[in-house]
Every structure is written in structure tokens, then in C-alpha cells.
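# pasting the sequence and the predicted coordinates here, then a few questions.
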Amino acid sequence: MLEAINLDCVRGERRLFHNLNFHLDAGECLLVRGQNGSGKTSLLRMLVGLTPAAAGAVHWQGSPIKKLGDGYRRELLYCGHSLGLKDDLSATENLTSGMALSDESVTADAVLDALGQAGLQGREHLSVRALSQGQKRRVNLARLLLQKRALWVLDEPLTALDAQASQWVVRVIDQHLSGGGIVVLTTHQDLTLVGTAHVIRVGV
């Protein structure tokens, strides 16, 4: 269970949102809508503990995430605007090293399978700098198949993806929700999910 309680976001002298509240149970998704600069990314960063709220709190399983620390971070997977990929490494090497940094073991076959499902067959061993922006995003999103986390926080996951790749992402999200996972995401695109989806707007 993920809960936001009376969250405030202030940037400089501007208040982006005030007294924001929501509650998500297993199998539920939250779509965060709003104009550019309305505070969508700031909200997601608050939810993962990267940006402090001006007021309010975020709770996971009934406890403030500030108190949970690493225990909470082991429960979540955050895909932000920055893809966090090293250009000199291949897609396979990026995923393998990322898993190692997270203290998680993964087999070479599992990495190749994840990249294949993401539509990167034949490009698994190419340097990331040789990939298009959409292909780089697919490498990053392949983490969704490898890191078994209850909470996914995704910032514009469909950016730079073609229709086929976008449909794949939606299927993966639906599978996660069907398995009892929780998802929070921002997107400017229309998104139809099988699981329960709530919508909030920020900056209005």
C-alpha cells in the first residue's frame, strides 16, 4: 500500500501543488496528469524519496518512507527522465551491471530474454551510443522484467517509443498490476490499462 498524505510541493516562490492525497492498494495504478512544469516529476521524486516534500508525508505499508530507508528502496523500481545508461557499454552490460549495483543476481539468459521482449533482438551487444533514443529507453524499461519490485514509479515511460513498443510497455504494466503490484506513472499519451487506474492532476 502506497499513500500520499497532504503533500505540498514548492519550487522557489511558486507552489506547484498543495494538500495532495491518494491511496493505492495492490493491483492499482495512479496516472499523474498535468502541464509541463506542473510538478509531475517532483511528485514522483517525492514518492521515491529523492526530493523532500515542503509538507506532508509518503507512507509505504503504513510506515513513513523516511523511516524505512533501504527497506523501502528495495521494494521500488524508479525509471526517471534520465535513462542512467553508460554509452560505452552494451545493452546487456548495462543491465547486468545495473543489477549488480542493486545487489541482485541475474543470468545472461534472463538479460537476453528481457531485451528480446523489449524488441531489441540483434542489438543486445551493441554499444548503447549506437542505439536510437527509443531503443535506449527500451533498454532501461527492460529492467521491469528483471528487478522484482512491488512498486514501479515511471516518469513518461512511453517517450520516444513507437506504437509497438508502447503496447509492450502497457502489457508489462498490466501484468505487474495483475500480480498485485502498484504503479505510479506520468504520461502525456492516452493509456488504457486492464487493472484499476486512478487519475490525479497536479498544477491546477
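Yes, it's here. Residues are numbered from 1 along each chain as shown.
# can we go C-alpha only for contacts and neighbour counts from here?
Will do.
# for the longest helix seen in the chain, packing partners?
The longest helix of the chain (DSSP state H) is helix 163-178. Helices and strands touching helix 163-178, by 3 or more C-alpha pairs under 8 Å, 6 or more residues apart in numbering; DSSP states H and E, are strand 182-186.
# what element comes up after the strand it packs on heading to the C-terminus?
Next along the chain after strand 182-186, taking DSSP states H and E as the criterion, comes strand 196-201.
# what's the angle from that following strand to helix 163-178?
Here strand 196-201 runs at an angle of 110 degrees relative to helix 163-178 (axes from the mean of the first three to the mean of the last three C-alpha atoms, to 10 degrees).
# just give the nearest non-adjacent residue to residue 23, would you?
residue 3 (4.4 Å; C-alpha to C-alpha, 6 or more residues apart in numbering).
# helix, strand or coil for the one you found?
Under DSSP: H, G, I helix; E, B strand; the rest coil, residue 3 falls in the strand class.
# residue ranges for the helices of this structure, please.
Along the chain, the segments classed as helices by DSSP H run 40-47, 65-68, 70-73, 91-101, 108-117, 133-141, 143-146, 163-178.
# is it possible to get the ones you listed out as CSV so that each row also shows distance to residue 33 and mean neighbour count?
Converted to CSV, the helices of the chain look like this (distance: least, C-alpha to C-alpha, whole Å; neighbours: other C-alpha atoms under 10 Å):
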stretch, distance to residue 33, mean neighbour count
helix 40-47, 7, 21
helix 65-68, 24, 14
helix 70-73, 24, 14
helix 91-101, 29, 19
helix 108-117, 28, 18
helix 133-141, 21, 21
helix 143-146, 22, 19
helix 163-178, 17, 18
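# need those in CSV (columns: distance to residue 155).
As requested, the helices of the chain are exported to CSV (distance: least, C-alpha to C-alpha, whole Å):
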stretch, distance to residue 155
helix 40-47, 7
helix 65-68, 20
helix 70-73, 17
helix 91-101, 19
helix 108-117, 20
helix 133-141, 11
helix 143-146, 13
helix 163-178, 13
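# please compare the first structure with the one that follows:
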Amino acid sequence: MVFKRIFDIIVSFCGLLFIWWVFLIIAFLIKKKMPGGPVFFCQKRVGKDGHLFTMYKFRSMTMEHCGSSVSVFGQSRITPLGTVLRKYKLDELPELWNVLKGDMSFVGPRPDVPGYMDCLTGEDREVLKLKPGITGPASLKYRNEEILLAKVEDPQKYNDEVIFPDKVRINRNYMKHWYFMLDIKIIVYTIIGKDLEEEFLK
């Protein structure tokens, strides 16, 4: 895992150094298209060993949203600009700072709000040994999660009973079969939009 952390530090630092101008453009657009609120969305998430940390994203929702932990495609609380940012994952660029700080890694389980990961029991709690990631094997499988949730009658129930347990299973298997080049493969597949063909996804 030493190489994983070294990779995270170097790539996140270079990313912040070379795309700072993208941050400025997105910040300007948010202020112009979504006035009356902050540029960044900051929220406590569950990290490695169950410790809480503050995760940073570009704001993609209105300030009056209900605060549900499940996002569904087409919801009115997601602004038109926010829809574009989320489609191309641009809202997650500030997480590079979380990676540089050591709160997150490039690859790992997506960090959940308190009430999910901290309620895991038994062997499922093994995933808490991993740093949460910007992307990961479960993220690849559920890259269209918001669209999937929009098709079911009760998105919150479907997430809690189907998607979340499957993500935990995938992330446990990722931890058991981890090797450095798997992380590189996941990052590349995330960028090009390709599905990860690994046994632990099935």
C-alpha cells in the first residue's frame, strides 16, 4: 500500500497544480448560474477506520434541497449546471485535495455519510480498513446509479437493500485481491468509461 499512497500524493499534487484554472472556471459558473450559495459542497463522510472527515465537492444542487443521501437522475434539486458537472464527474475535482491530505485515495469505496458504513457488522466492517476513493470497482459497476434509481419505485429502499450491500461485497473482494496495477486499470477505465471485467464484480 506504500506505492498506493505515493501515487496518490504525486498525482493529486500534479492534478491540483495543472488544472487550477478549471477550478476557477467552474467556481465562476457556479456563482453565476447558482447564486446565493457556496461554490463548494462540504459534508462529513466516513473514512478509514470509521473516522469522519470533511469531503469537498463542487456544489451541484440548490440550497433548498431536502438533504436526502440518495440522488436520483432528473431531481429538481439538481441544477442544470449541476447535471453537467455530475455527468462528467467535474463536481468531484475538489476531492483531489482530500487525496493529497490523505483523507481519501484515488481508488477505494466511495465515502458514505454516517449511518451507512459505520453501521456495518461482522466481516463487512473489513471495508473500513480501506481509504475511501474518488473511484473504485463498485463505482464502475454503478456508474449510472442515479439513472438506475430513477427507474425504481422507492429509490431509498432499493439503495439500502440492493445497491449498498452489493457495493460492500465488491469492495471487500477488491481489498482481498488488490494489487497496484488494478488501481491503475480502474482509473483508466473510469476515464474512458469502460466496465471493469473482474470476477469480484459479478
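Here it is on my side, so go on. No experiment lies behind these values; they were computed from the predicted model shown.
# give me the TM-score for these two chains.
Remark: TM-score between the superposed chains equals 0.28 [TM-score structural alignment, normalised by the length of structure 2]; 90 aligned residues with a C-alpha RMSD of 4.8 Å.
# hang on, the residue nearest to residue 23 of structure 1 packs against residue 58?
Yes - assessed by C-alpha atoms under 8 Å, residue 3 of structure 1 is found in contact with residue 58 at 5.7 Å.
# who has more neighbours out of the two?
Neighbours per residue (other C-alpha atoms under 10 Å) separate residue 3 of structure 1 from residue 58, with residue 58 holding more: 24 against 19.
# residue ranges of the helices in structure 2, please?
Going by DSSP H, structure 2 shows helices at 2-18, 20-33, 80-87, 95-101, 137-141, 145-150, 155-158, 164-176, 180-192.
# tell me the angle the third one makes with helix 20-33.
If I follow you right, that is helix 80-87 of structure 2. Angle of helix 80-87 of structure 2 versus helix 20-33, following the same axes, to 10 degrees, is 150 degrees.
# what's the answer for the last one, then?
Angle of helix 180-192 of structure 2 versus helix 20-33, following the same axes, to 10 degrees, is 40 degrees.
# go on, the first one?
Relative orientation of helix 2-18 of structure 2 and helix 20-33, computed by the same axes, to 10 degrees: 60 degrees.
# by contact count, what packs against helix 2-18 of structure 2?
Secondary-structure packing of helix 2-18 of structure 2 (3+ C-alpha pairs under 8 Å, 6+ apart): helix 95-101, strand 105-107.
# tell me which of those sits most buried.
Counting by mean count of other C-alpha atoms under 10 Å, strand 105-107 has the highest mean neighbour count of the helices and strands packed on helix 2-18 of structure 2, with a mean of 26.
# contacting residues for the residue nearest to residue 23 of structure 1?
21-24, 58-60, 62 (C-alpha atoms under 8 Å, 6 or more residues apart in numbering).
# same list (these) but as CSV, adding distance to residue 32 of structure 1.
Shown next, in CSV, are the contacts of residue 3 of structure 1 (distance: C-alpha to C-alpha, whole Å):
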residue, distance to residue 32 of structure 1
21, 12
22, 11
23, 13
24, 13
58, 16
59, 18
60, 18
62, 22
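# most neighbours among the residues you listed, which one?
When neighbours are counted by other C-alpha under 10 Å, residue 58 leads the contacts of residue 3 of structure 1 with 24 neighbours.
# from residue 65 of structure 1, how far out is that residue?
Plainly put, residue 58 of structure 1 is 6 Å away from residue 65 of structure 1 if you go by C-alpha to C-alpha, to the nearest Å.
# now swap in residue 155 of structure 1 and tell me
Separation of residue 155 of structure 1 from residue 65 of structure 1 (C-alpha to C-alpha) stands at 20 Å.
# neighbours of residue 20 of structure 1, how many?
Neighbours around residue 20 of structure 1, by other C-alpha under 10 Å: 18.
# tell me who's in contact with it.
Counting by C-alpha under 8 Å, 6+ apart, residue 20 of structure 1 touches 4-8.
# so which of the residues you listed is the closest to residue 140 of structure 1?
Of all these, residue 140 of structure 1 sits closest to residue 4, with 26.6 Å by C-alpha to C-alpha.
# check contacts around that closest one.
20-23, 47, 56-59 are the contacts of residue 4 of structure 1 under C-alpha under 8 Å, 6+ apart.
# what is the neighbour count of residue 200 of structure 1?
If we define neighbours as other C-alpha under 10 Å, then residue 200 of structure 1 has 12 of them.
# show me what contacts it?
Contacts of residue 200 of structure 1 by C-alpha under 8 Å, 6+ apart are 30-33.
# before we move on, what about residue 110 of structure 1?
residue 146.
# how near is residue 173 of structure 1 to residue 18 of structure 1?
Residue 173 of structure 1 is 29 Å from residue 18 of structure 1, by C-alpha to C-alpha.
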